[in-house]
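> have a look; sequence and predicted model below, questions after that.
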Amino acid sequence: MTTSSADWLPHGIADLEPAAWEALRAGSAIVTAGPGAGKSEFLAQRAGYLFETGICRSPQQILAISFKRSAATNLRHRVAARLPEHAHRFNSMTFDAFTKSIVDRFRGLLPKDWAIGADYSINFPSKRDIAGFLGDVADGLDRESARAVRALSPDTFLSNDVGVAQLPALPSQQQKPASASEYAVQEWWKRNYLNEESPTVDFVMLNRLADLIIRCSPRLQRALRVTYPFVFVDEFQDTTYAQYSTSRRCSVRTEQP
């Protein structure tokens, strides 16, 4: 049984502010508010509105993505407390957990040359590890190119360089690198993944592999969009390009508090 939009009421709280009501009923929304302003509560109420008015109709689900496990758990518990009959249709997880789940469930859809087994290893490279890698890459280059590679930041190499590079369906289709960043990114994949019997990945690489899986499988992309007509992204201002592009492929609408 569904409730009309005009008759729907929030759960567990007396009322919502006018701006919250407006955002709650919007087709999609960006919500800006400071710490402690109730963004998590708003998302829980938004889920209730979408489920109980039939806008997100069973068996469709809502995907909620957070940066921290504590935030994902908090939101999951809020929805379960307010909407126990719909809680199974609310999937709240971190960006890393979501992209890993795509790779683990659908790795068989990866193009052959990017194939990965279930026994892959996850690495957590430190700033020192990345600096060492960049230095090693630079050592084999001419002076100008080496200087450009060494100028790359170990702090942002994964998020700003590896994370924005879209993998081609075939490694052989990669274009000749036009910058130090592109060269270093290609070397990162070669040394950690492509030339290894047991690939080692970090979570940015997992994100790029998940993105490739979805891009290479229109059927999977359609299935994800049908399953998740709404995606909630918590702390959107901190979202990296890789995280946003992958979550965007999964849904027509993306909520951004």
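Yep, that arrived.

> alpha carbons only for contacts and neighbour counts from here, please
Fine.

> any residues touching the strand or helix carrying Arg76, and which ones?
Using DSSP states H and E, Arg76 maps to helix 69-82. With C-alpha atoms under 8 Å, 6 or more residues apart in numbering as the test, helix 69-82 has contacts from 11-12, 40-41, 43-45, 47-48, 64-66, 86-87, 90-94.

> tell me the gap between whichever helix or strand comes after it and the middle of its chain.
Sequence order places strand 90-94 as the next helix or strand after helix 69-82, per DSSP H and E. In this view, strand 90-94 has its centroid 11 Å away from the chain centroid, taken as C-alpha atoms, centre = their mean, to the nearest Å.

> try stretch 140-156
Mean-position distance between stretch 140-156 and its chain equals 29 Å (C-alpha atoms, centre = their mean).

> here's the one I want to compare it with:
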Amino acid sequence: MPLDLTKLNKEQRVAVVHGKGPLLIVAGAGTGKTTVITQRIVYLIEKGETKPEEILAVTFTEKAAAEMEERVDVLLPYGYVDLWISTFHSFCERILRDYALDIGLPADFKILDNTAGWLLVYRNLDKFDLNYYKPLGNPTKFIQALISHFSHCKDQGIYPEDYLEYAEKLKTRDDMPEDDETERIKEVAGAFHTYQRLLLENSSLDFGDLINYCLKLFQKRQLILKKYREKFKYILVDEFQDTNWAQYELIKILAESKNNLTVCADDDQAIYRWRGASFSNIIQFKKDFPKAKQISLVKNYRSCQNILDLAYKFIKANDPDRLEYVNKISKKLFAKEKGRGIIEHISAKSLEEEVNKTIKKILEILKKDKDADYNDFAILVRANDAANPFIKALERTGLPYQFLASKGLYSKPVVLDVISYFKLLDNYHESPAVYRILNMPFLEIPPQDIMKLTQYSYKRTKSLYESMEELPLIPGISSKTQEKIVSVLSLIKNHTIF
């Protein structure tokens, strides 16, 4: 499909057809930044400026990378299969798989997520010289906090040897008494060193290592760096505001000396500041590339003007820690959509009241608007745990939902279901586990039948499992539910025969 630039607005078109040299695209929410990046990739290929395999495009999530790749694939003719579109971590893993031995890493390294990292430390806790971070009552209390701290260090390019050197300097300074704080820092530095040694001994890397070792590879092996500098004639970075120090250094060293680097950023949409990302990278980009062309995308295709105006009023409260304030540019968005959006503030005196009013509002809209669908609603919360009251209310009301938060493995409902079943097999009297099993959706046991079962259990001071075995004695339970419970009992007995 040939590229049609007439559908783009003026600013988008200028960004797409930009020639060589650094380019900073400041793109507000809903201004079509992904469209600009994908069409810029296609434009560079169609105009013969470069080959598909000579373009590197990186973003932050697998979903965003897949979406970008899909859009480019639709716009390009068949046969363009060598595009490098991926996340930062996937890109670095691909490089390290080929050149791990050149930097002293095992070629068959494993990648550990947070849970696997925690287990590695837990199993080797005796190898850590911990005092402050190993309380007697709960020796594993601070493992996750330590791993998170090590991850932050790696995001900023701080290695264990740097931390140890810093701790030693504190120890030897005449004006720094060797107090508890100094000892604590020395303990953390030693733990960081031990953790990194354990990773390497187990042929493992964490996500921070992927970026840092790839950066080290390019810094120490100039021939490899030269190969990839020559290979990638154009580099594009989406969500640049979410890059940390190490990621920016990696991109910067790759882009030299052609500096055909396009970054798309909006500090107001930064979501990884907790992980070391900082809008200062955008400021630093302007300093590193003073001749960079800057284009602001401010035409919004998603919302009505009154919604944009209210959002802008709120985000201005973050001044002076915003690019708009620092660079003296305007990021105020202008709606292409006509009309006014409905903004309503629901006031409640308690969390329970807030949840009930929210669910009531959803039901009210569904009843009023016949074209509305469940997919038209989204409930946003500040943290994963804050969603729990809404989830319970949705379940009580019978409203279908999807919880899309990136939760830990052991918090996922399907894993909790499996764990509950294992607990039940280990101990038939584990009533909370039985209750969770009975509420599993595929069984379709009505809540009123489960209520009768729990009431019988409470009155007879029996476990739920024992009550299930006395099912014929419990009045009012439907025949369908009885069949399902008999089936569950049969499964339990079959799975406990060793």
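All right, it came through fine. Everything numeric in this text was worked out from a predicted model, so none of it was measured.

> for the two chains, what TM-score is obtained?
Here the TM-score for the pair of chains, by TM-score structural alignment, normalised by the length of the first structure, is 0.73; 229 aligned residues with a C-alpha RMSD of 3.6 Å.

> read off where the helix holding Arg76 of the first structure ends up in the second structure.
Following TM-score structural alignment, the aligned partner range for helix 69-82 of the first structure in the second structure is 62-75.

> average offset of the matching stretch relative to the first structure?
When the first structure is overlaid, stretch 62-75 of the second structure sits 1.0 Å from its aligned residues on average, using mean C-alpha distance after the TM-score superposition for the first structure.

> can you select the buried ones from the contacts of helix 69-82 of the first structure in PyMOL?
In PyMOL syntax, the buried subset of the contacts of helix 69-82 of the first structure is picked out as below (16 or more other C-alpha atoms under 10 Å):
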select buried, resi 11+40+41+43+44+45+47+48+64+65+66+86+87+90+91+92+93+94
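
> so the residue mapped onto Val201 of the first structure from the second structure is in which element?
Counting by TM-score structural alignment, Val201 of the first structure lines up with Leu205 in the second structure. Counting by DSSP H and E, the element that carries Leu205 of the second structure is strand 204-206.

> which helices and strands does the helix or strand following that strand pack with?
Once strand 204-206 of the second structure ends, the next helix or strand along the chain (criterion: DSSP H and E) is helix 207-220. Helix 207-220 of the second structure sits against helix 88-99, helix 143-155, helix 222-231, helix 245-255, with contacts defined as 3 or more C-alpha pairs under 8 Å, 6 or more residues apart in numbering; DSSP states H and E.

> other residues contacting helix 207-220 of the second structure?
Here helix 207-220 of the second structure makes contact (C-alpha under 8 Å, 6+ apart) with 88-89, 92-93, 95-96, 102-103, 111-113, 151, 154-155, 157, 224-225, 246-247, 249-250, 253.

> and these, which of them are buried?
Among the contacts of helix 207-220 of the second structure, the ones that count as buried (16+ other C-alpha under 10 Å) are 88-89, 92-93, 95-96, 111-112, 151, 154-155, 157, 225, 246-247, 249-250.

> residues contacting the closest residue in space to the match of Val201 of the first structure that isn't next to it in sequence?
Once flanking residues are discounted, Leu205 of the second structure sits nearest to Ile111: 5.0 Å by C-alpha to C-alpha, 6 or more residues apart in numbering. Contacts for Ile111 of the second structure (C-alpha under 8 Å, 6+ apart) come out as Ser204, Leu205, Asp206, Phe207.

> sec struct for Ile111 of the second structure, please.
Three-state call for Ile111 of the second structure (DSSP: H, G, I helix; E, B strand; the rest coil): strand.

> filter the contacts of Ile111 of the second structure down to the ones also in contact in the first structure.
Retained in the first structure by both residues aligned by TM-score structural alignment, their matches' C-alpha atoms under 8 Å are the following of the contacts of Ile111 of the second structure: Ser204, Leu205, Asp206, Phe207.

> number of nearby residues for the second one?
Neighbour count of Leu205 of the second structure, defined by other C-alpha atoms under 10 Å: 22.

> what residues are up against it?
Contacts for Leu205 of the second structure (C-alpha under 8 Å, 6+ apart) come out as Phe109, Lys110, Ile111, Leu112, Leu199.

> make JSON lines out of these and add distance to Glu239 of the second structure.
Listed next are the contacts of Leu205 of the second structure as JSON lines, based on distance: C-alpha to C-alpha, whole Å:
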{"residue": "Phe109", "distance to Glu239 of the second structure": "28"}
{"residue": "Lys110", "distance to Glu239 of the second structure": "27"}
{"residue": "Ile111", "distance to Glu239 of the second structure": "24"}
{"residue": "Leu112", "distance to Glu239 of the second structure": "25"}
{"residue": "Leu199", "distance to Glu239 of the second structure": "30"}
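
> picking up where we left off before, can you put the contacts of Ile111 of the second structure in TSV and add distance to Glu239 of the second structure?
Formatted as TSV, the contacts of Ile111 of the second structure follow (distance: C-alpha to C-alpha, whole Å):
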residue	distance to Glu239 of the second structure
Ser204	28
Leu205	25
Asp206	22
Phe207	18
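
> for those residues, pick the one with the most neighbours.
Leu205 (22 neighbours).

> what separation do you get for that one and Arg123 of the second structure?
For Leu205 of the second structure, the distance to Arg123 of the second structure (C-alpha to C-alpha, to the nearest Å) stands at 17 Å.

> also Gln39 of the second structure?
On the measure of C-alpha to C-alpha, Gln39 of the second structure and Arg123 of the second structure end up 49 Å apart.

> in JSON lines: the helices and strands packed on helix 207-220 of the second structure, plus distance to Ile485 of the second structure.
Formatted as JSON lines, these follow (distance: least, C-alpha to C-alpha, whole Å):
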{"stretch": "helix 88-99", "distance to Ile485 of the second structure": "47"}
{"stretch": "helix 143-155", "distance to Ile485 of the second structure": "40"}
{"stretch": "helix 222-231", "distance to Ile485 of the second structure": "62"}
{"stretch": "helix 245-255", "distance to Ile485 of the second structure": "54"}
